[in-house]
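Undergrad: Predicted model follows, preceded by the sequence.
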Amino acid sequence: MIRLRIKVTYCPRRALALSDTPHPDCPDCRGEGGIAHDYGDHTGEYAGTHWEPCPCWTQWAVTLLPLPRLSRWLRQRRRDADPWAPGGYSDEPPF
């Protein structure tokens, strides 16, 4: 059974994509979509993690809609600045 969701992808460009999700009640992966196996080098030290995908999930995505790039003005605009204050700062005392 396929459990679809819409997500935003960023590579190679921002887009809306339709993808499958792991089964939330899977006894093997517990809804994570895969099983992580830690491994070590010849001295026994941690060397990395190998991720084995679970069969309850297929890793595919279909691009639905490419999203437009934000203009430079919108990307550089400060989100916390007061747009009605002169120069972004207010000279009135807080109440």
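TA: Cool, got the structure. Numbers count the residues shown, from 1 in each chain.

Undergrad: hey, let's count contacts and neighbours off CA atoms from now on
TA: Noted.

Undergrad: quick one: the spatially closest residue to Asp38 that is not a sequence neighbour from Tyr39, how far?
TA: Spatial nearest neighbour of Asp38, excluding adjacent residues (CA to CA, 6 or more residues apart in numbering): Thr49 at 4.3 Å. According to CA to CA, to the nearest Å, Thr49 and Tyr39 sit 6 Å apart.

Undergrad: okay, pairing it with this:
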Amino acid sequence: MIRLRIKVVCATRRSLALTDTPRPRCPDCQGEGGHHHDYGDHNGEYAGTEWLSCPCWDENRCVVLLPLPRRPRWLRRRRNHGRDPWATNGYSNEPPF
């Protein structure tokens, strides 16, 4: 049985998609969709963590419903790039007196 939800995905362009969710009462993952598995190198030292998906859901099942519109250029946030310290938020960190 598929348990669908709406999610914003960003593959090539932001869009709304229907995705599958993990089974909430799964005895293996308790609704999280998988487990983190720590592994070590040949000396037994920690080498990293990998995600093991639970078979109760398919994390790659995704159907794009509709692309979200892009903001017009004049509405996009302008980045400061360190030029003007007052342009970030309009406030100063200096004491008033």
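TA: Arrived safely. Note that this is a predicted model, so its numbers are computed, not measured.

Undergrad: aligned partner of the residue nearest to Asp38 of the first structure in the second structure?
TA: Alignment note (TM-score structural alignment): Thr49 of the first structure maps to Thr49 of the second structure.

Undergrad: tell me what the host helix or strand of that match is packed against?
TA: Per DSSP states H and E: Thr49 of the second structure is located in strand 46-53. Judged by 3 or more CA pairs under 8 Å, 6 or more residues apart in numbering; DSSP states H and E, strand 46-53 of the second structure is in contact with strand 34-40.

Undergrad: List the buried residues in the strand it packs on.
TA: Neighbour-count burial for strand 34-40 of the second structure flags Gly34 (criterion: 16 or more other CA atoms under 10 Å).

Undergrad: gap between it and the chain center?
TA: Centre-to-centre, strand 34-40 of the second structure and its host chain are 20 Å apart (CA atoms, centre = their mean, to the nearest Å).

Undergrad: how distant is stretch 44-53 of the second structure from the center of its chain?
TA: Per CA atoms, centre = their mean, the centroid offset for stretch 44-53 of the second structure relative to its chain is 21 Å.

Undergrad: Cool, thanks, talk later.
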